[in-house]
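Peer 1: I need the structure of the sequence given here:
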Amino acid sequence: MSTTTTEYQVTGMSCGHCESAVREEVSAIPGVTGIDVSAATGRLTVTAEQPIDDAAVIAAVDEAGYEAARS
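Peer 2: The predicted model follows:
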């Protein structure tokens, strides 16, 4: 089975709690198998079993209280 990796730029994160909030929301998206998020760089990398809808990731990040855009 192949996986896909997509990167996003997230604005507004400043600490580990921010990272946890984003990780929790994005992990709820069906098919997501891995998440790497860094408040220091503002980067979110999502690994999934199949291509994930960008709108779903952006909506999940918005739900966590931040803004995201595909890199």
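
Peer 1: for the rest of this, base every contact and every neighbour count on C-alpha atoms.
Peer 2: Noted.

Peer 1: can you map out the helices along the protein?
Peer 2: Ranges of helices in the chain, per DSSP state H, are 16-27, 54-63.

Peer 1: I'd like the structure of this one too, to check against the first:
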Amino acid sequence: MNQLVLSVPTISCGHCVKAIAESVGEVPGVGSVAVDFTAKTVLVTGAADPAAVREAIADAGYEVAR
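Peer 2: You can find the predicted model right below:
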């Protein structure tokens, strides 16, 4: 199972965590999603396309750091 860790510096509250987790959780191939408010990271496990995960985060209104 693959792991993808993304930095999302615009995470600022519990609502952000929930919105990102729900959006990323809908991406095909995602096994699990862990959003860390303090570290401002998103950990995704599974076989999801990284580009699709980034797009899901953007669709939720957040920007992934490059």
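
Peer 1: please state their TM-score.
Peer 2: Scored against TM-score structural alignment, normalised by the length of structure 2, the superposed chains reach a TM-score of 0.89; 66 aligned residues with a CA RMSD of 1.3 Å.

Peer 1: hmm, back to that, got JSON lines for the helices of structure 1, with distance to A39 of structure 1 and mean neighbour count too?
Peer 2: As requested, the helices of structure 1 are arranged in JSON lines below (distance: least, CA to CA, whole Å; neighbours: other CA atoms under 10 Å):
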{"stretch": "helix 16-27", "distance to A39 of structure 1": "6", "mean neighbour count": "17"}
{"stretch": "helix 54-63", "distance to A39 of structure 1": "13", "mean neighbour count": "18"}
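
Peer 1: do you know which of these lies nearest G42 of structure 1?
Peer 2: G42 of structure 1 sits nearest to helix 16-27 of all those, at 9.4 Å, using CA to CA.
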